[in-house]
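K.L.:
A predicted structure for the sequence below; I have some questions about it.
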Amino acid sequence: MNYFRTAILLAALTALFMAIGYLIGGGTGAMIALVVAAATNLFAYWNSDRMVLSTYGAHEVDRHAAPELVAMVAELAHRAGLPMPRVFVMDNPQPNAFATGRNPQNAAVAVTTGLLQSLSREELAGVIAHELAHVKHHDTLLMTITATIAGAISMLAQFGFFFGGHRNNNSGPGAIASILIMILGPLTAMLVQMAISRTREYAADNLGARIAGQPMWLASALVRIEGAAHRIPNIEAENNPATAHMFIVNPLSGRGMDNLFTTHPSTENRIAALQQLARELGRSDSMSQVDIEPDYPPHSPWNRPPASRGPWG
């Protein structure tokens, strides 16, 4: 079912790509767009994970460079019945994380230095378990390919505006049509991303909480990450908004309520679902049990002085 959903998504985005090509260059433009879309799909399948990791300057770490982090990922992957993914760290002050890779055998989990510095061990376990749930569900293929193609659609729409906006004959769109292409093309791609991402976040929260064994660890982490994301900008994400849906919490500034135009469900709704799961599993559903603080916890085992914390922070 995950592969079928991926195929449907790719077909929809490819059709949008061709439609924009047709509006820009007629039948010839549509055929060129089809060829480009096919090449983009193929390239994204094999290379989109590398592109995303490179975009965020992520560097791979091992047991020597980050023993505690890698050991935690290994333990949680074992609980989830997954192969050991590669582990990456992004030098970014905003606490956040994402998973990528075309399948569980080629998966990677990436966390920011801000995440390592701001979360307790239990909260970090909740976040990593959430990302491993995405791997388990094969969401990582869907997310990375969607990000790549959505970015290509935005570039094509901008191309249509700059190179087709001054033509009023039958060979291309006029100025008004070009403006509509530039706005509606990326917007449609964004809506497809968001519709998929929001559903998958709830599913990953649920499975991730089961992998970690305590839903409120993830709930606590979501509160802390959400608060920091509003204060600490993620410059790379702002420059590449098509990848925002990959993160555990929306890394972009200025997002609104839980509606069709957000990449993620509201944190309040996610916490409510995790509290319900905690009750079902017989765990405490009280947020007071996970020691939530408004800012970085000074007692966090990941927030030690740089000399003792390791090269990832």
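P.N.:
The structure has been received and is ready for your questions. Numbering: from 1, shown residues only.
K.L.:
rest of the way, CA atoms for contacts and neighbours
P.N.:
Noted.
K.L.:
Determine how far the helix or strand where Trp217 lies lies from the middle of the whole chain.
P.N.:
Here Trp217 is covered by helix 215-231, with elements defined by DSSP states H and E. Remark: helix 215-231 is offset 16 Å from the chain centroid, using C-alpha atoms, centre = their mean, to the nearest Å.
K.L.:
what about the strands in the stretch 51-200 of the chain?
P.N.:
Using DSSP state E, counting those that start in this stretch, the strands found in the stretch 51-200 of the chain span residues 59-61, 86-90, 97-100, 108-112.
K.L.:
Need the winner for burial among those strands.
P.N.:
With neighbours defined as mean count of other C-alpha atoms under 10 Å, these peak in mean count at strand 97-100, which reaches a mean of 28.
K.L.:
so what secondary structure elements neighbour it?
P.N.:
Helices and strands touching strand 97-100, by 3 or more C-alpha pairs under 8 Å, 6 or more residues apart in numbering; DSSP states H and E, are strand 108-112, helix 121-136, helix 139-164.
K.L.:
Quick check: the residue most central in space within the chain vs His137, distance?
P.N.:
The centre of the chain sits closest to Met246, judged by C-alpha atoms, centre = their mean, with a distance of 0.6 Å. Distance of Met246 to His137, computed by C-alpha to C-alpha, to the nearest Å: 14 Å.
K.L.:
wouldn't the residue nearest to the centre of the chain be in contact with Leu142 here?
P.N.:
No: distance between Met246 and Leu142: 9.6 Å, which falls outside the contact criterion (C-alpha atoms under 8 Å).
K.L.:
and Gly164, how many neighbours?
P.N.:
22 (other C-alpha atoms under 10 Å).
K.L.:
same check, this time on Leu9
P.N.:
19.
K.L.:
and if you look at Leu184?
P.N.:
Leu184 sits with 15 neighbouring residues when counted by other C-alpha under 10 Å.
K.L.:
residues contacting it?
P.N.:
For Leu184, no residue meets the contact criterion (C-alpha atoms under 8 Å, 6 or more residues apart in numbering).
K.L.:
and if you look at the one 5 residues further on?
P.N.:
Taking C-alpha under 8 Å, 6+ apart as the contact definition, Ala189 lies against 13, 16, 150, 153.
K.L.:
Please identify which of the residues you listed is nearest to Asn269.
P.N.:
Closest approach between the contacts of Ala189 and Asn269, by C-alpha to C-alpha: Ala150, at 26.7 Å.
K.L.:
Surely the closest one and Ala242 touch.
P.N.:
Yes: with contact defined as C-alpha under 8 Å, Ala150 counts as touching Ala242 (6.1 Å).
K.L.:
Use this one as the comparison:
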Amino acid sequence: MLIFESQREARARTRQLLLAFLLTVLLLVLAVNAALALAWGITWAFWVPVSLGYPRHFFAVNTGVTLLFVLGGWWVESSRLSHGGAQWLAERMGARPLQPGSDFDEHRLAHIADEMAIASGMDRPVVMVVARDGGINAFATGWDQRDAVVAVTRGALDHLSREELQGLVAHEFSHIREGDTRLNMRLIGMVFGLEMIWRMGQTLAEPDELGRRSLLVPLGLALMAAGWLGWLAGHVLQAAVSRQREFLADARAVQWTRSRDGLGGVLRKVWRQRLDGLALPATDSLVQHLLLVGDETGRMAGWLDAHPPLAERVRRLYGRSMGPMPLTRPDERPPVATPEAVPATVPAGDASGWRIV
């Protein structure tokens, strides 16, 4: 029954997303027509004092070109994602295949992935590592379970205990199980299409190699103004769809691992990294919503971040407010004190039992 219920919810979310996208495209068409009409009026009034009106089929052509760029961009990006698959997208985000035979932490990750596949009743997805990312993060992607990929950063392998790594992997498995990864792949194509008008305006407004600007600069600026609304609407839509799915994946991770401290420790350590000012690697805004935690900053972060605040996610897991926690792994032993670190008043024969705190 849970499987059928999840399928019904996935279909309902897809219909809602498609409806919101079509409404956004309609508003974008109206904005483009208004911006181009204003740009045409300003440009024509500058050269000819007497207005002669708009060219024939002015608004029809504007509408057709806008739809061509938005829907065409959506189709092109979705086709590319469909053809390349989840592993291609993961490699595009800096991930490489897991190497369990050459690294203990990657060997441990492989075992945890097998355990979570059994706990979730899923086929084991392809597991990858983002080796150059020292922050704690992860993502899952794929059109379905057969195409699924789970990628974990090097920082997560270095700083998380086994229990915490289980919570992290379980969270990503939940996204695959609930169909969120397929929805996220569609979102990438939709947002890319909504950004096409802004990209076209930017191209028209930019100077050439000699620094000269064409007469189409007013047109380009008008398209950028209208396209920015499409860009903003696309990312707000992306964030609104993703936030609630993060809460569900957090709850599912606790259900599968039977531990709040697993995923809770992950989120609290990410919180500590942010307080310590760790700079996260720059990530394409199109794929921010795939990550366990995003790195949106600035005044618009509250609107555009596809993830709920860390404090809120931690509070929901524990049922009370909890603060950040250190990055040390509980399964690591503190280093043994060297003879030089032992006070002179302690006999050398007793120094071997001392540990640095």
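P.N.:
Everything's here; your move. Owing to the predicted nature of the structure, the values given are computational and were not obtained by experimental measurement.
K.L.:
Asn303 of structure 1 versus the residue nearest to the centre of structure 1, what's the distance?
P.N.:
25 Å.
K.L.:
same question, Pro186 of structure 1
P.N.:
As for Pro186 of structure 1, its distance to Asn303 of structure 1 is 39 Å (criterion: C-alpha to C-alpha).
K.L.:
Please say which of the two ends up with more neighbours.
P.N.:
Each of Pro186 of structure 1 and Asn303 has its neighbours counted (other C-alpha under 10 Å); Pro186 has more, 23 against 20.
K.L.:
Thr181 of structure 2 pairs with which position in structure 1?
P.N.:
Using TM-score structural alignment, the partner of Thr181 of structure 2 in structure 1 is Thr140.
K.L.:
what's near enough to touch the residue nearest to that match when sequence neighbours are not counted?
P.N.:
Leaving aside its sequence neighbours, Thr140 of structure 1 sits nearest to Thr100 (C-alpha to C-alpha, 6 or more residues apart in numbering; 4.7 Å). Neighbouring residues of Thr100 of structure 1 by C-alpha under 8 Å, 6+ apart: 49, 107-109, 135, 140-141, 143-144.
K.L.:
where exactly do the helices run in the stretch 201-313 of structure 1?
P.N.:
Residue ranges of the helices in the stretch 201-313 of structure 1, as given by DSSP state H, counting those that start in this stretch, are 215-231, 235-239, 267-281, 306-309.
K.L.:
Reformat these as JSON lines; add distance to Pro67 of structure 1 and mean neighbour count.
P.N.:
Shown next, in JSON lines, are the helices of the stretch 201-313 of structure 1 (distance: least, C-alpha to C-alpha, whole Å; neighbours: other C-alpha atoms under 10 Å):
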{"stretch": "helix 215-231", "distance to Pro67 of structure 1": "21", "mean neighbour count": "22"}
{"stretch": "helix 235-239", "distance to Pro67 of structure 1": "27", "mean neighbour count": "15"}
{"stretch": "helix 267-281", "distance to Pro67 of structure 1": "29", "mean neighbour count": "17"}
{"stretch": "helix 306-309", "distance to Pro67 of structure 1": "10", "mean neighbour count": "11"}
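K.L.:
do you know which of the strands of the stretch 51-200 of structure 1 lies nearest Ile181 of structure 1?
P.N.:
With C-alpha to C-alpha as the yardstick, what comes closest out of the strands of the stretch 51-200 of structure 1 is strand 97-100 (30.0 Å).
K.L.:
which bit of structure 2 covers the closest one?
P.N.:
Going by TM-score structural alignment, strand 97-100 of structure 1 sits over residues 138-141 in structure 2.
K.L.:
Mean per-residue distance, that stretch versus structure 1.
P.N.:
Aligned to structure 1 and superposed, stretch 138-141 of structure 2 gives a mean residue distance of 0.6 Å (mean C-alpha distance after the TM-score superposition for structure 1).
K.L.:
Stretch 228-238 of structure 2 now?
P.N.:
Compared with structure 1 after the fit, stretch 228-238 of structure 2 shows a mean deviation of 0.8 Å (mean C-alpha distance after the TM-score superposition for structure 1).
K.L.:
Specify, as a residue range, where that stretch falls in structure 1.
P.N.:
Stretch 228-238 of structure 2 corresponds to residues 183-193 of structure 1 when matched by TM-score structural alignment.
K.L.:
Pull out the buried residues from that stretch.
P.N.:
185-187, 189-190, 192-193 (16 or more other C-alpha atoms under 10 Å).
K.L.:
again with stretch 2-9 of structure 1
P.N.:
For stretch 2-9 of structure 1, by 16+ other C-alpha under 10 Å, it's 6, 9.
K.L.:
what's that stretch in contact with?
P.N.:
With C-alpha under 8 Å, 6+ apart as the test, stretch 2-9 of structure 1 has contacts from 137-139, 141-142, 146, 192.
K.L.:
And stretch 231-240 of structure 1, by the same measure?
P.N.:
Contacts to stretch 231-240 of structure 1, defined as C-alpha under 8 Å, 6+ apart, come from residues 55-56, 92-94, 151, 243-244, 251-253.
K.L.:
Then stretch 203-222 of structure 2?
P.N.:
Contacts of stretch 203-222 of structure 2 (C-alpha under 8 Å, 6+ apart): 32, 35-36, 39-40, 43, 200-202.
K.L.:
can you do 7 Å?
P.N.:
The contact list for stretch 203-222 of structure 2, computed with C-alpha atoms under 7 Å, 6 or more residues apart in numbering, reads 35-36, 39, 201-202.
K.L.:
ok, Gln99 of structure 2 touching Glu106?
P.N.:
Yes: in this structure Gln99 of structure 2 lies within contact range of Glu106 using C-alpha atoms under 7 Å: 6.3 Å.
K.L.:
The two: which has the busier surroundings?
P.N.:
Neighbour totals were compared for Gln99 of structure 2 and Glu106, and Glu106 leads with 21 against 16 (other C-alpha under 10 Å).
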